[in-house]
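1. Okay, structure incoming, though there's no sequence with it:
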């Protein structure tokens, strides 16, 4: 017996929130209560980080003019991305890729400055600071879904331009614009899957054993169960 195991209902809730988390683009404009936003940020701050460096920094965007300027940077990059996509340009332009002007709250997640002094766990993998911030964002995302709040991660922006707009110190870098807010409904499937942009790949195709490309016994079982 595993005395550290949660109850079946508690475990079910954890898997449910993971399964039902969505990257949201459609929001209601209702503001988020300060206590709720604090809880979500505290969940983010409990994320794991390499060497316990806690490299995340969050900037709450409360000024409407500043929010509009952030949106303008995103829109400019959306246009550039569409051109870079070539033959999929028209499909991309039909997608709604953000809800910055509509959502109840906007946060910018950034990497801290002076990161080079943190060597623990980063000497050969310096990008682990980015992985750590991603873990914090995922914590926030799951907590938001459990609270009935939608969240969308926007990465369409020039980091240098956004950093300058928000007066980030040298060495710091914005990595995400996070839209949070109440929604009329959560997507039944990821929006990009619903819109035919992409589909989730089967797990058994992404799981190897002992070496790259070597079939896994677990993967074989997964494939059998899905047939």
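-> Now that the structure is in, tell me what you want to look at. Everything quoted here is computed from the prediction, not taken from an experiment.

2. Going by C-alpha atoms from here, please, whenever you check contacts or count neighbours.
-> Will do.

3. Which strand runs longest in this structure?
-> The longest strand of the chain (DSSP state E) is strand 173-181.

4. who's in contact with it?
-> With C-alpha atoms under 8 Å, 6 or more residues apart in numbering as the test, strand 173-181 has contacts from 27-32, 98-100, 103-113, 149-155, 159-160, 162-163.

5. Now do the helices in the protein.
-> 8-20, 34-45, 64-84, 89-93, 128-146, 159-165, 191-194, 217-226 (DSSP state H).

6. how about the ones you listed, which one is nearest residue 184?
-> Closest approach to residue 184 among the helices of the chain (C-alpha to C-alpha): helix 128-146, 13.2 Å.

7. what sits against the residue nearest the centre of the chain?
-> Centroid-nearest residue in the chain: residue 153, 4.6 Å away (criterion: C-alpha atoms, centre = their mean). Residues in contact with residue 153, defined by C-alpha under 8 Å, 6+ apart, are 23, 24, 176, 177, 178, 179.

8. Check it against this one:
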């Protein structure tokens, strides 16, 4: 089937396309709205399959998934967070420091279970196609698996929170990871009471979303975008949100 310009039309039907964009725009980093309801195994299997279908450089697929529902393990991870969060709080003083200390930044114990997505930095062998110049492409690829899971979770009505305030070496020790396996993302998952209309940090006044039009450059950094129609379209999109 072709579009009006004669090109092959591979676009999704409008309702499906809107669903993809809705998942993108309504995805939230959830910290405080978790319910105790368990996620059915078939739903979790769908989320993990979505993550496993992420693209990866050289098709190396460097990820593994640790499903963590044991209370003792989560309490040890929560202890790491508490220590690191106290250290991070020292970086902020005055009103900013007071705001930081009021923020809820994890749901390790409140969520039904945690999920650690790791990156095996030796996966694919010494010479992975496409990785010769940029060694970190294994980490980038694993981030795509995280995003796949996150968007699929939003479509399923499941909240996800990424706990980044942890010491990765201590986390690896708690989880018994091999030396070549890096704990890239420690996530909290569960059904939620609601999804916030705006990112939590924006609602709290910590930081606001930057205008997209100011983040798009022309043929080099800082050069004007020689496409007035695109600039107008970007501004119109931001004005509609």
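-> Thanks, I have the structure now. Small disclaimer: the values here were computed from a predicted structure and weren't measured.

9. before we move on, back to that, in structure 2, what residues pair with the longest strand of structure 1?
-> Mapped onto structure 2 using TM-score structural alignment, strand 173-181 of structure 1 covers residues 182-190.

10. mean shift of the matching stretch relative to structure 1?
-> When structure 1 is superposed, stretch 182-190 of structure 2 averages 0.9 Å from its matched positions, counting by mean C-alpha distance after the TM-score superposition for structure 1.

11. How far off centre is that stretch?
-> 9 Å (C-alpha atoms, centre = their mean, to the nearest Å).

12. What count of nearby residues applies to residue 204 of structure 1?
-> Residue 204 of structure 1 has 18 neighbours, counted by other C-alpha atoms under 10 Å.

13. which residue sits closest to it, ignoring its sequence neighbours?
-> Closest residue to residue 204 of structure 1 apart from its sequence neighbours, by C-alpha to C-alpha, 6 or more residues apart in numbering: residue 219 at 4.3 Å.

14. circling back to that earlier point, so which of the helices of structure 1 is nearest residue 118 of structure 1?
-> Nearest to residue 118 of structure 1, of those and by C-alpha to C-alpha, is helix 128-146 at 9.1 Å.

15. Leaving out sequence neighbours, find the closest residue to residue 57 of structure 1.
-> residue 110 (5.1 Å).

16. where does that neighbour sit relative to residue 195 of structure 1, distance-wise?
-> Using C-alpha to C-alpha, to the nearest Å, one obtains 30 Å as the distance from residue 110 of structure 1 to residue 195 of structure 1.

17. per the alignment, residue 124 of structure 1 corresponds to what in structure 2?
-> Matched across to structure 2, residue 124 of structure 1 falls on residue 133, judged by TM-score structural alignment.

18. same check, this time on residue 31 of structure 1
-> Residue 31 of structure 1 maps onto residue 38 in structure 2, by TM-score structural alignment.

19. State the number of residues packed around its match.
-> With other C-alpha under 10 Å as criterion, residue 38 of structure 2 counts 13.
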